[in-house]
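Asks: this one's sequence-less:
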């Protein structure tokens, strides 16, 4: 991984559009050419973070998901922003689509219509052994072609076999916690679970 110069990073900050930030600074920047720069400030042990920086782990997960037929952004480059402070980054082509949280807010009827497909998509992830702790409406896109894709998956785990009941319940609890934190009202939870069970039965 190359080390980005301070001037290059400052140019990205000056000319790009900051889409996400936290108390430490920018997290996602849209560059002038349309690519996105995703910045990782690692909280892992320094030795592990240097040997396997978060940007490289994100890239690896993108490739593994794509190999499973799961759509993700296309990674163009991984780099160090500040190796001493364990700040790495991915430069990638964004995945076209509409986040499901926006669809839920702006077009509830369409979201409800898509609910069986959304449930079947979650079931597909589980059957492929993909445990996505950050399973929530903001991390799943509806693409223009009518498919789904994932956009923020650093904490994803590949179990190598279909998820068991405990992990499935835990995964749905992550989604439920997200809805509660965001104070999402009137989410069709029972309908989602019914559709998930229907997806499970139809595949057996």
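Replies: Great, that's in hand. The structure displayed is predicted, hence computed values, not measured ones.
Asks: hey, let's count contacts and neighbours off CA atoms from now on
Replies: Fine.
Asks: Centre-most residue in the chain?
Replies: residue 152 (1.9 Å; Cα atoms, centre = their mean).
Asks: How about the contacts made by that one?
Replies: 134, 139 (Cα atoms under 8 Å, 6 or more residues apart in numbering).
Asks: where does residue 186 land in three-state SS?
Replies: Applying DSSP: H, G, I helix; E, B strand; the rest coil to residue 186 yields a three-state assignment of coil.
Asks: any idea how far residue 34 is from it?
Replies: 35 Å (Cα to Cα, to the nearest Å).
Asks: Between these two, which is the more surrounded one?
Replies: residue 34 (13 against 7; other Cα atoms under 10 Å).
Asks: Give me the neighbour count for the residue lying closest to that one once chain neighbours are set aside.
Replies: For residue 34, ignoring the flanking residues on the chain, the nearest one in space by Cα to Cα, 6 or more residues apart in numbering is residue 93 at 7.5 Å. Neighbour count for residue 93, taken as other Cα under 10 Å: 16.
Asks: Does residue 93 touch residue 74 like I think?
Replies: Yes. With contact defined as Cα atoms under 8 Å, residue 93 and residue 74 form a contacting pair (5.1 Å).
Asks: Report all helices and strands that the host helix or strand of residue 190 contacts.
Replies: According to DSSP states H and E, residue 190 maps onto helix 189-203. Counting contacts by 3 or more Cα pairs under 8 Å, 6 or more residues apart in numbering; DSSP states H and E, helix 189-203 packs against helix 108-127.
Asks: Quick check: next helix or strand after the helix it packs on?
Replies: Counting by DSSP H and E, the element after helix 108-127 in chain order, helix or strand, is strand 130-132.
Asks: outside of that following strand, which residues touch it?
Replies: 125, 153, 155, 156, 157, 158, 159, 162, 163, 167, 171.
Asks: List the buried residues in the strand of greatest length in the chain.
Replies: The longest strand of the chain (DSSP state E) is strand 74-82. Neighbour counts over strand 74-82 (16 or more other Cα atoms under 10 Å) mark 74, 75, 78, 79, 80, 81 as buried.
Asks: just these now: which is nearest residue 196?
Replies: Closest to residue 196 out of the buried residues of strand 74-82 is residue 74 (28.8 Å), distances taken as Cα to Cα.
Asks: Comparison target, given below:
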């Protein structure tokens, strides 16, 4: 890991565009050469992120996704900058457009929604549990495939995902009001049924999945 000085951080981010920030400061920057700098803060002193930073989790997850055939970013370098008290990763921008932007620019795109349902089903078949699943973290790539960004909060399970985990993934996907409205154009129940078909869920389990989705705990 690169122990980055304040001077080096300033040189890296001079002229950068801010892509994301929150109440704690900058989160994602687009720097020269279409390099992305993603910053991670330690949220609690008593946290596993103190000994195993999110930057390393992000890098590990991105590498494993790519090995499994799921397009994701390719991290060039991880760093820690004491001056800003942030860990970070540097990677070339993944070419593509976020689904939220595509869907917000026009009418319901049935082919894209069916592709997304099948993509989620494939992730679950591969025992991948992406806790940060939402329309802003899934990109449509130039070759027509879907890819993932912001992959720090992701796990690779030994066992098949439970129905509770699958429902929780959908609750997370639908909890952002704008994203839910975009999916409603296609039809939420129709979207979930496309997923269930692609996932090979039995008819009996389908009805239970749909009926419990609304009341499943987060």
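Replies: Structure's in. What do you need? Source: prediction; values computed, not measured.
Asks: where does the TM-score land?
Replies: Put the two chains on top of each other and the TM-score (TM-score structural alignment, normalised by the length of the first structure) is 0.89; 200 aligned residues with a Cα RMSD of 2.2 Å.
Asks: returning to that earlier point: in the helix holding residue 190 of the first structure, what's buried?
Replies: Buried residues in helix 189-203 of the first structure (16+ other Cα under 10 Å): 192, 195, 196, 199.
Asks: Please tell me I have it right and the third one contacts residue 123.
Replies: Yes. Because the distance of 6.5 Å satisfies Cα under 8 Å, residue 196 of the first structure is recorded as touching residue 123.
Asks: quick one, helices of the second structure?
Replies: 6-13, 48-51, 54-67, 99-104, 110-125, 163-174, 177-186, 188-199, 203-213 (DSSP state H).
Asks: counting contacts, what elements does the first one pack onto?
Replies: Read it as helix 6-13 of the second structure. strand 25-31.
Asks: what's the spacing between the residue nearest to residue 34 of the first structure and residue 33 of the first structure?
Replies: 10 Å.
Asks: Equivalent analysis for residue 42 of the first structure, please.
Replies: 27 Å.
Asks: returning to that earlier point: closest to residue 139 of the second structure out of the helices of the second structure?
Replies: helix 99-104 (5.7 Å).
Asks: Show me how far that closest one is from its chain's centre.
Replies: From the chain centre to the centre of helix 99-104 of the second structure is a distance of 15 Å (Cα atoms, centre = their mean, to the nearest Å).
Asks: Name the residues of that helix that come out as buried.
Replies: 99, 100, 102, 103.
Asks: buried set for stretch 53-70 of the second structure?
Replies: 53, 54, 55, 56, 57, 58, 59, 61, 62, 63, 65, 70.
Asks: Make sure residue 50 of the second structure is actually in contact with residue 42.
Replies: Yes. With contact defined as Cα under 8 Å, residue 50 of the second structure counts as touching residue 42 (6.7 Å).
Asks: neighbours around residue 7 of the second structure, how many?
Replies: Neighbour number of residue 7 of the second structure under other Cα under 10 Å is 10.
Asks: actually residue 46 of the second structure, not the one I wrote
Replies: 9.
Asks: Quick one: residues in contact with stretch 13-28 of the first structure.
Replies: 29, 30, 31, 32, 36, 37, 38, 39, 40.
Asks: Identify the farthest-apart pair in those residues.
Replies: Longest span within these, Cα to Cα: 32 and 40, 20.4 Å.
Asks: So for these two, which residue has more residues nearby?
Replies: The residue with more neighbours, out of residue 32 of the first structure and residue 40, is residue 40; 21 against 11, by other Cα under 10 Å.
Asks: how far away is the more buried one from residue 77 of the first structure?
Replies: 14 Å.
Asks: ok, residue 169 of the second structure - contacts?
Replies: Here residue 169 of the second structure is in contact with 129, 130, 131, 133 (Cα under 8 Å, 6+ apart).
Asks: Could you do residue 153 of the first structure as well?
Replies: Contacts of residue 153 of the first structure (Cα under 8 Å, 6+ apart): 58, 61, 62, 132, 134.
Asks: so which two of the residues you listed are the farthest from each other?
Replies: Top of the distance list for the contacts of residue 153 of the first structure (Cα to Cα): 62 and 134, 14.6 Å.
Asks: quick one on the thing from earlier: so which of the contacts of residue 153 of the first structure persist in the second structure?
Replies: Of those, the ones still in contact in the second structure (both residues aligned by TM-score structural alignment, their matches' Cα atoms under 8 Å) are 58, 61, 62, 132, 134.
Asks: Just tell me what the last one corresponds to in the second structure.
Replies: Matched by TM-score structural alignment, residue 134 of the first structure corresponds to residue 132 in the second structure.
Asks: Name the nearest residue to that match, ignoring sequence neighbours.
Replies: residue 153 (6.3 Å).
Asks: counterpart of the one you found in the first structure?
Replies: That one, residue 153 of the second structure, aligns with residue 155 by TM-score structural alignment.
Asks: which residues does its match contact?
Replies: Residue 155 of the first structure neighbours (Cα under 8 Å, 6+ apart): 132, 133, 134.
Asks: The second one against residue 156, yeah?
Replies: When you say that, I think you mean residue 133 of the first structure. Yes. Contact criterion Cα under 8 Å: residue 133 of the first structure and residue 156 qualify, at 6.3 Å.
Asks: quick revisit: turn the kept ones among the contacts of residue 153 of the first structure into CSV, including distance to residue 46 of the first structure.
Replies: Shown next, in CSV, are those (distance: Cα to Cα, whole Å):
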residue, distance to residue 46 of the first structure
58, 17
61, 21
62, 23
132, 25
134, 24
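Asks: Let me know the closest of the residues you listed to residue 87 of the first structure.
Replies: Of all those, residue 87 of the first structure sits closest to residue 58, with 13.3 Å by Cα to Cα.
Asks: gap between that closest one and residue 111 of the first structure?
Replies: 29 Å.
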